[in-house]
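*Asks:* With the sequence up front, the predicted model follows.
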Amino acid sequence: MKRQKPSTLKSPRENTGPVPARDREVSKADEINALLTRPIAILPIKVGDPIRPFALGLWNEIRCLLKPEISVSTLRKATGAYIHSRSYQIAVARQDSSRHDINGVPIDLVSDADRLDAQQRYESLRVRDGKAKSGAHSLLPAPPSKTEMIRAALLERRRSPGKAV
């Protein structure tokens, strides 16, 4: 029998409410907390705890809690693995999502621009992992690659009148 994922992880826009943490996110949260002088409440402790989007600038508060023998780059990598996860991106992309302080208290709504960015990241993760179904409608068009953006800029420069290339 094929195991199905919870419906809360199917799409950032299909559901509202908190995104429950899975084993992966709890493991990543534990890795972050192991690097700090004290655990931070914004991170999930057990499976099913909500994944909460970080407040803007929260990195500076987290960095202050870094154990002296641990490098900042180690903390940055561990934090990056958590915030670039699929579940975190879904949590940010939800219509009713709020940003939270280090204690897990909601302080501000996620901006529309950040919500859109999270939706695009989620879609690119699905495509990268081969989860996107061929012929299925995506929430958003895939963002252009860096190569495509450079090519478009060069073509635009050639088309601009009065500029020699």
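*Replies:* Okay, I see it.
*Asks:* From here on, just use CA atoms for contacts and neighbour counts.
*Replies:* OK.
*Asks:* For this structure, which segments count as strands?
*Replies:* 19-20, 50-51, 98-100, 106-109 (DSSP state E).
*Asks:* Report the buried residues of the top helix by length along the chain.
*Replies:* Counting by DSSP state H, the longest helix found in the chain is helix 112-128. Residues of helix 112-128 classed as buried by neighbour count (16 or more other CA atoms under 10 Å): 115-125.
*Asks:* second one coming, line it up with the first:
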Amino acid sequence: MGQKADATKSPRTRSAPVLAREREVAKTAAINALLTRPIGILPAKVGDPVRPFALGLWNDVRPLLKPEVSVSALRKAVATYVHSRRYQMAVAKTGSLRHDINGEPVEPVSDADRMDALSKYEGFQARDGSSKPKSASPAQPTKTEAIRSALLRRKEKPR
């Protein structure tokens, strides 16, 4: 129950680590299936922390690629993971650290990277409508909100 309420909070206000769900574990399993050995930074099971990658981690992961697998397949699998909502939440979290291939912290996430991840995370919320608070009874709109709503409806009508 508490996890659902936490998911709607901004990643910057949450103090707990971002934990992997089944979706993230499936993505990391796909990455590890392309490699000669699993890498420690990826969550192995539901509830493991999602950790931001160290800059340049690709140079450590690329040599582990199985000979019969294409580099582009690995790039796509890694991109699917690092562009996910939970990964972006982990990067956007205040005080988050980047980790090496074994999962050891190496440096803090830069403010620029944190802000970029936060804007991506907010983009996810805007697309699925989860950024709008759900209230039991609709409140009366303020005059400003009523004007804004009327203007938006005018823009939506085809000319």
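*Replies:* Looks like it came in fine. Quick caveat, the model's predicted, so the values are computed rather than measured.
*Asks:* before we move on, back to that, adding distance to P53 of the first structure, write the buried residues of helix 112-128 of the first structure out as TSV.
*Replies:* Below are the buried residues of helix 112-128 of the first structure laid out as TSV (distance: CA to CA, whole Å):
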residue	distance to P53 of the first structure
R115	11
L116	14
D117	13
A118	11
Q119	14
Q120	16
R121	14
Y122	14
E123	18
S124	19
L125	18
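*Asks:* so who does the aligned partner of I102 of the first structure in the second structure touch?
*Replies:* Residue correspondence to the second structure (TM-score structural alignment): I102 of the first structure is matched to I101. Going by CA atoms under 8 Å, 6 or more residues apart in numbering, I101 of the second structure touches 39-41, 53-54, 57, 60-61.
*Asks:* For the strands of the first structure, give me CSV that also has distance to S134 of the first structure.
*Replies:* Converted to CSV, the strands of the first structure look like this (distance: least, CA to CA, whole Å):
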stretch, distance to S134 of the first structure
strand 19-20, 26
strand 50-51, 29
strand 98-100, 33
strand 106-109, 34
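*Asks:* With respect to K131 of the first structure, which of these lies nearest?
*Replies:* Ranking the strands of the first structure by proximity to K131 of the first structure (CA to CA) places strand 19-20 first, at 19.1 Å.
*Asks:* Return the distance of that closest one from the chain's centre.
*Replies:* Computed by CA atoms, centre = their mean, to the nearest Å, the chain-centroid distance of strand 19-20 of the first structure equals 13 Å.
*Asks:* Report all helices and strands that it contacts.
*Replies:* Applying 3 or more CA pairs under 8 Å, 6 or more residues apart in numbering; DSSP states H and E, one finds that strand 19-20 of the first structure contacts strand 50-51, helix 86-93.
*Asks:* mean deviation of that strand from the second structure?
*Replies:* Compared with the second structure after the fit, strand 19-20 of the first structure shows a mean deviation of 0.6 Å (mean CA distance after the TM-score superposition for the first structure).
*Asks:* List the contacts of that strand.
*Replies:* By CA under 8 Å, 6+ apart, strand 19-20 of the first structure touches 8-9, 47-51, 87, 90-91.
*Asks:* Compute the number of surrounding residues for the counterpart of H83 of the second structure in the first structure.
*Replies:* Under the alignment (TM-score structural alignment), H83 of the second structure pairs with H84 in the first structure. Counted with other CA atoms under 10 Å, the neighbours of H84 of the first structure add up to 14.
*Asks:* ok, H84 of the first structure to E148 of the first structure distance?
*Replies:* Between H84 of the first structure and E148 of the first structure the computed distance is 23 Å (CA to CA, to the nearest Å).
*Asks:* Equivalent analysis for G57 of the first structure, please.
*Replies:* Counting by CA to CA - G57 of the first structure and E148 of the first structure are separated by 31 Å.
*Asks:* Could you pull out the helices in the second structure for me?
*Replies:* For the second structure, the helices defined by DSSP H occupy 2-7, 22-33, 58-61, 71-82, 85-92, 111-128, 143-156.
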